[in-house]
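Q: sequence and predicted model, in that order:
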Amino acid sequence: MIQPFRIDIPQSDLDDLTDRLSRTRWPNEVADAGTDYGFPLARLRELAEYWRTGYDWRAQEAALNELPHFTTEIDGQNIHFVHVRSTKPDALALILTHGWPGSFLEFLDVIEPLSRDFHLVIPSLPGYGFSGPTHERGWDILRVARAWAELMRRLGHRRYGAQGGDFGSAVSLTLGAVAPEQVVGVHVNYLPTAPDPDAGIALTQEEEARLDRVRQLMAARPPYQALQATTPQTLGYALTDSPVGQLAWIAERFAQWCDPRTPVGDERMLTDISLYWLTATAASSARLHRESPRQIPSCPVPLGVAVFAHDITQSVRPLAERLYDIRHWSEFERGGHFAAMEVPELFARDVRDFFLTRLAP
């Protein structure tokens, strides 16, 4: 059963957040630390004070409630989603999937331009936000993709496209593998390409530089990823009990992964962080790093790729073409890991171009 959903955070939860922020126990910081030891103290105190005294969740809540929200239960798990229908009755449907530490909020600025041509389904990953925490093992990328296939079936979308970045990329590619008869194509804005010494492909200097970046990441696993992939429950105690801990954990990702020229504003970032805090999904969202395997099923459907200059890694096309049926490839000089929030106009245009032009009969 699909039910309408309205966001209504209890006032007691908002009062508790304000109280906790006012009682933060701050660590010291060495002189001239910069970012050498982690997220800077002065910046975090600034964000925490604005979250406590200036940020207005109720205003954000009211704006979000203008969207059509729904929930349904799939495979024993509550699933929250936004479903925006295009004014074109025969429009293609797209399912847009976020990653970590994002949320359905990533797509707010592209709903209007994309809904001119597409029906949009924007779910919250199981364990994230208003989908609520997961309660059992096994909610990996494959299980999420199967849940998405069932969600689209319930909504009556028999043929549709999929788009995603970060975990959303893996989910979208896997959705193409589990429902190839329904998925007309997949568009991603994050597609890691691992070095392959046996590929026998001559790469350009720029492509080799991109692979060097991948090798560096593989040699020294990012600390956040190592913790979430090994001890998400232990980490979850700190993040669920301390709003400043949750703030630092996510704000650091935005600071590192956004293009400095196209940063996500504090208001939008704090709304995203509030979503994690107010739904107590720090631990359950982190579990996706532990549950999901490094390898995902092969995706047989046409693929479109958007590469943004300041993403964590940039894809190498000759290596990607060995694995996927690539019909569309774009390189952008601006934008980072949160492309739909950073450069929504570029993002929306590329998605539209792939599904309406590159896949046209």
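A: Right, received. Where do you want to start?
Q: every contact and neighbour count from this point should use C-alpha atoms.
A: Fine.
Q: now do the strands in the stretch 1-150 of the chain.
A: 2-5, 69-74, 77-84, 92-97, 118-123 (DSSP state E, counting those that start in this stretch).
Q: so which of those strands comes closest to residue 321?
A: Closest approach to residue 321 among these (Cα to Cα): strand 92-97, 22.9 Å.
Q: which helices and strands sit right next to that closest one?
A: Packing partners of strand 92-97 (3 or more Cα pairs under 8 Å, 6 or more residues apart in numbering; DSSP states H and E): strand 118-123, strand 160-164, helix 167-178.
Q: tilt between the shortest one and strand 92-97?
A: What it means is strand 160-164. If you take axes from the mean of the first three to the mean of the last three Cα atoms, to 10 degrees, strand 160-164 sits at 30 degrees to strand 92-97.
Q: contacts for strand 160-164?
A: 92-99, 169-173, 175-176, 182-190, 355 (Cα atoms under 8 Å, 6 or more residues apart in numbering).
Q: now residue 85. Nearest residue, chain neighbours left out?
A: Closest residue to residue 85 apart from its sequence neighbours, by Cα to Cα, 6 or more residues apart in numbering: residue 119 at 4.4 Å.
Q: residues in contact with the one you found?
A: 83, 84, 85, 86, 91, 92, 93, 94.
Q: the same query, at a cut-off of 10 Å, please.
A: 83-95, 111, 157, 160 (Cα atoms under 10 Å, 6 or more residues apart in numbering).
Q: another structure for you, compare them:
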Amino acid sequence: MSAIQEFHLAIDEDDLVDLATRLDRTRWPEEEPVDDWSQGTKLAALKELIAYWRIEYDWRRCEARLNAIGQYTTQIDGLAIHFLHRRSSRADAIPLVMTHGWPGSVVEFLGVIDALAEPADTNAPAFHVVAPSLPGYGFSGKPTSTGWGVERIAKAWTELMRRLGYLEWVAQGGDWGAAVTTAIGQLAPEGCRGIHLNMPIGRPGPDDMQSADPKVQRALQRLGFYKQWDSGYSKQQSTRPQTIGYSLVDSPVGLAAWILEKVFYWTDNGGSPWDTLSMDQVLDDVMLYWLPATGASAARLYWESFGKFGEGTVAIPAGASAFPKEILPAPREWVERSLSNLVYWNELEKGGHFAAWEQPDLFVEELRACFGTMP
């Protein structure tokens, strides 16, 4: 049961025909009575995306790219774990496990895997890249019982790296990936040299509420906006994931709208979701929810772990990259309350929540700089 098997993705053409039929039969609501995204995904933006999905989008392109990188599965703790694995040709390459979040997937990393594995500069650090799909996401198995929270996932990733023969390695993540990576840091498994987060997790203290520091004030403002206007998805998924799951699994347009709202609000864009990511990129991600029907199973991770997001402290070496449009920006002093051995910190001038997806070149440089400081 511990064997690692190659995974070749070849979606049945009937599934793509079914998708096209569903898109053709969409029952649209009326247009929102506001001229912005304050009520959610705009009808015009979604119709534009769905028209592209129906006529121009090519799933086989994404499928071929995933197969070219190298896909594998292995059974860990009774669950099939799907992962991308790109070995570097460099003998000194550092094994790296990268974890995505919601509403992301391993396609967030398609633009960085090659550069991490085979840097053009031979003096730059190289990495053996392992990118697993979270349980219930993508082509990983769907848990059939409760208990698959971030700590259990962290233990599974530790076993995955051991199973791949990596005796020393590092871990990276954002969003749920940040929670899982933080949990790895808390476990401090033998062989893990350090971690990096592109969503630094930090909470305000009592004194912060009265702080005049502009960075603290900005973080508090963003936290207030998130709680009041941006967290409905998390409340639903952390309390009633099964209910929203029916819509996300049955309606491709509903699924796309659910994800596109976050692409708009969480990317560093100038007023359009397509300022930062292309329709192909967004639809590649949507397809990794649509094809394996993971709308409900992915949402259950919120039910399992949302209340414990970012708890605890990490004593092993840690680094963090703070991108300006992160949904919950945390000043360094907040982050140091949980990452007690923070050896790398950098504040970027551009980029949002989906760092690797939005700013692949900056993301790669951040990982090189961070892990280059860890012995």
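A: Great, that's in hand. Computed from a prediction, not measured in an experiment: that's the story for all the values here.
Q: mind checking the TM-score on these two?
A: The TM-score (TM-score structural alignment, normalised by the length of structure 1) is 0.95; 359 aligned residues with a Cα RMSD of 1.8 Å.
Q: circling back: just the buried ones from the contacts of residue 119 of structure 1, in ChimeraX syntax?
A: Of those, the buried ones can be selected in ChimeraX as follows, counting by 16 or more other Cα atoms under 10 Å:
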select :83,84,85,86,91,92,93,94,95,111,157,160
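Q: which one of the contacts of residue 119 of structure 1 is nearest to residue 283 of structure 1?
A: residue 95 (25.1 Å).
Q: how about the closest one, what's its partner in structure 2?
A: Correspondence of residue 95 of structure 1 to structure 2, assessed by TM-score structural alignment: residue 97.
Q: tell me who's in contact with that match.
A: So residue 97 of structure 2 contacts 83-85, 127-132, 157-158, 160-161, 169-173, 181, 195 (Cα under 10 Å, 6+ apart).
Q: mind running it again at 8 Å?
A: Residue 97 of structure 2 touches 129, 130, 131, 132, 157, 161, 169, 170, 171, 172, counting by Cα under 8 Å, 6+ apart.
Q: residue 351 of structure 2 too?
A: 267, 268, 323, 324, 325, 326, 358, 359.
Q: quick one: which of these is most hemmed in?
A: residue 267 (27 neighbours; other Cα atoms under 10 Å).
Q: aligned partner of that residue in structure 1?
A: Per TM-score structural alignment, residue 267 of structure 2 is aligned with residue 258.
Q: surely that match and residue 264 touch.
A: Yes: using Cα atoms under 8 Å, residue 258 of structure 1 is in contact with residue 264, at 7.2 Å.
Q: overlap in contacts of those two?
A: residue 342.
Q: please identify the helix or strand for residue 184 of structure 1.
A: strand 183-188 (DSSP states H and E).
Q: how about that strand, aligned to which bit of structure 2?
A: Going by TM-score structural alignment: strand 183-188 of structure 1 matches residues 192-197.
Q: contact partners of that stretch?
A: 168-174, 178, 181-182, 185, 316-321, 367, 370-371, 374-375.
Q: mean deviation, it versus structure 1?
A: Once fitted to structure 1, stretch 192-197 of structure 2 is off its aligned match by 0.6 Å on average (mean Cα distance after the TM-score superposition for structure 1).
Q: and the helices and strands packed on strand 92-97 of structure 1 as a markdown table, adding distance to residue 30 of structure 1?
A: Below are these laid out as a markdown table (distance: least, Cα to Cα, whole Å):
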| stretch | distance to residue 30 of structure 1 |
| --- | --- |
| strand 118-123 | 42 |
| strand 160-164 | 39 |
| helix 167-178 | 35 |
